[in-house]
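Engineer: For reference, the sequence and a predicted model appear below.
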Amino acid sequence: MKVAVPTRGNNVDDHFGHCEAYTIFTVDASNKIEKAELLPSPQGCGCKSNIASVLKEMGITVMLAGNMGGGALNVLNRHGIDVYRGCSGNVRILAESFLEGKIGDSGIGCAHHEHEGEEHQCSH
C-alpha cells in the first residue's frame, strides 16, 4: 500500500492544492512504513493539475489531507484514491496513526473554492 500526504516542511499542508510536495509512504504487508519519499507538487492549483493521475500511476490508494475542495476530492476518488480530510501535524506520525486505525475522514472540505483570483477560503 502507498499513502500520500500533502506536505509543507514536515507537516500536513492544510490545503491539498497548494502544498510544497507530497510525502509518499510505502507500507509493507505488516502495516509498517518501509519507505518515505517526496514528490514535488505541480505548479499552480493541484485540482487543475494531473496530480491524481500521477498518484494513481505511483500506486497511491490513500490520501491523508488537511483540507480540499469537492472537485479535488471527486477527482482523487475517481482515480481510486480514498481521501481522509481534517488531518494535521507531523506527516510521519499521521501516517503511523492511520496505519494503527486511528484516523478517519472529518467529512469537512473547502466551503468556497475559487480559481479566478486563485483565492482559497476554507471553512475549518
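Structural biologist: Yes, it's here. The shown structure was predicted, so the numbers you read here are calculated from the model rather than taken from an experiment.
Engineer: Every contact and neighbour count from this point should use C-alpha atoms.
Structural biologist: Will do.
Engineer: ranges for the helices of the chain?
Structural biologist: Using DSSP state H, the helices found in the chain span residues 51-57, 70-78, 91-99.
Engineer: just checking, Pro6 touches Tyr22?
Structural biologist: Yes: between Pro6 and Tyr22 there is a contact at 4.5 Å, judged by CA atoms under 8 Å.
Engineer: For those two, indicate the residue with more neighbours.
Structural biologist: Pro6 (30 against 24; other CA atoms under 10 Å).
Engineer: so who does Glu37 touch?
Structural biologist: Glu37 makes contact with 23-25, according to CA atoms under 8 Å, 6 or more residues apart in numbering.
Engineer: can I get the helices of the chain in a markdown table with mean neighbour count and distance to Val12?
Structural biologist: Formatted as a markdown table, those follow (neighbours: other CA atoms under 10 Å; distance: least, CA to CA, whole Å):
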| stretch | mean neighbour count | distance to Val12 |
| --- | --- | --- |
| helix 51-57 | 17 | 17 |
| helix 70-78 | 17 | 16 |
| helix 91-99 | 18 | 6 |
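Engineer: try it against this one:
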Amino acid sequence: MKLALPTKTVDGKAVVDSHFGHCEYFTVVCVDDATRTETSRVRVEAPEGCGCKSNVAELLAADGVTVMLAGNMGQGAVDRLAGVGIEVLRGCEGELDQIISDWLAGKVVDNAEICDHHDEDGHSCHHEHEAPGLKPLS
C-alpha cells in the first residue's frame, strides 16, 4: 500500500501542507500491508498547479497510491482523488513522522472539512495548469 502526503518544509522540518493543491512536494510512503509498517519513503515533486483540475490524482493513483493524508482540500480535489480510488483523510497537521506514525497506529480519521476559501487572503486554486507528471526529486 502507498500513502501520499502533501508536504512543505517549515524550519527545516517536513510537515503536512494545510492545502493539498499548494504543496511543495508529495511524500509517498510504502507500507507493508501484513505488518503495517513503513518500508520506504520518497519525495516526489508536486506538478505546477497540482490542485483539483490537474492530473495529479491520476498520476498518484498510477504510482499505486491508495490513501491521501492531507491537511485540507476543496471538494473538487476530494472527488477527483476518490474517483481514481484514493481514500482521502483530511485534518492532518504537523510533522510527517508523527502523522505517519499515527496513521499506522490507526489514530487518523477524516475530519470531513472542505476548503472553500479560495481567492481569499491570497489563497486560490491554480486551475489553469495541467500537471506535466510526477518526478522524484534527487
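Structural biologist: Sure thing, it's come through. Worth saying up front: this structure is predicted, and the values here are computed from it rather than measured.
Engineer: Need the TM-score between these chains.
Structural biologist: Scored against TM-score structural alignment, normalised by the length of structure 1, the superposed chains reach a TM-score of 0.89; 118 aligned residues with a CA RMSD of 1.6 Å.
Engineer: Tell me which of the helices of structure 1 lies nearest to Leu64 of structure 1.
Structural biologist: Among the helices of structure 1, the nearest to Leu64 of structure 1 by CA to CA is helix 91-99 (7.8 Å).
Engineer: which position in structure 1 aligns with Glu58 of structure 2?
Structural biologist: Per TM-score structural alignment, the equivalent position to Glu58 of structure 2 in structure 1 is Ser53.
Engineer: Against Asp28 of structure 1, how distant is the equivalent of Ser18 of structure 2 over in structure 1?
Structural biologist: Mapped onto structure 1 by TM-score structural alignment, Ser18 of structure 2 lines up with Asp14. Note on Asp14 of structure 1: its distance to Asp28 of structure 1, by CA to CA, to the nearest Å, is 27 Å.
Engineer: quick one: which of the two has more around it?
Structural biologist: Legend: neighbour count by other CA under 10 Å for Asp14 of structure 1 and Asp28, higher for Asp14 (22 against 12).
Engineer: Could I get the full set of strands for structure 1?
Structural biologist: 2-8, 11-12, 21-27, 33-40, 60-64, 82-84, 112-113, 120-121 (DSSP state E).
Engineer: To Asn90 of structure 1, which of those lies closest?
Structural biologist: Closest to Asn90 of structure 1 of these is strand 11-12 (CA to CA; 4.3 Å).
Engineer: mean deviation of that closest one from structure 2?
Structural biologist: Following superposition, strand 11-12 of structure 1 is found to deviate from structure 2 by 0.2 Å on average (mean CA distance after the TM-score superposition for structure 1).
Engineer: which residues sit against that strand?
Structural biologist: 5-6, 65-66, 87-91.
Engineer: Out of those residues, which is nearest to Ile103 of structure 1?
Structural biologist: The nearest one, if we look at the contacts of strand 11-12 of structure 1 relative to Ile103 of structure 1 and count by CA to CA, is Cys87, at 8.1 Å.
Engineer: got the contact list for the closest one?
Structural biologist: Cys87 of structure 1 touches 12, 64-67, 94, counting by CA under 8 Å, 6+ apart.
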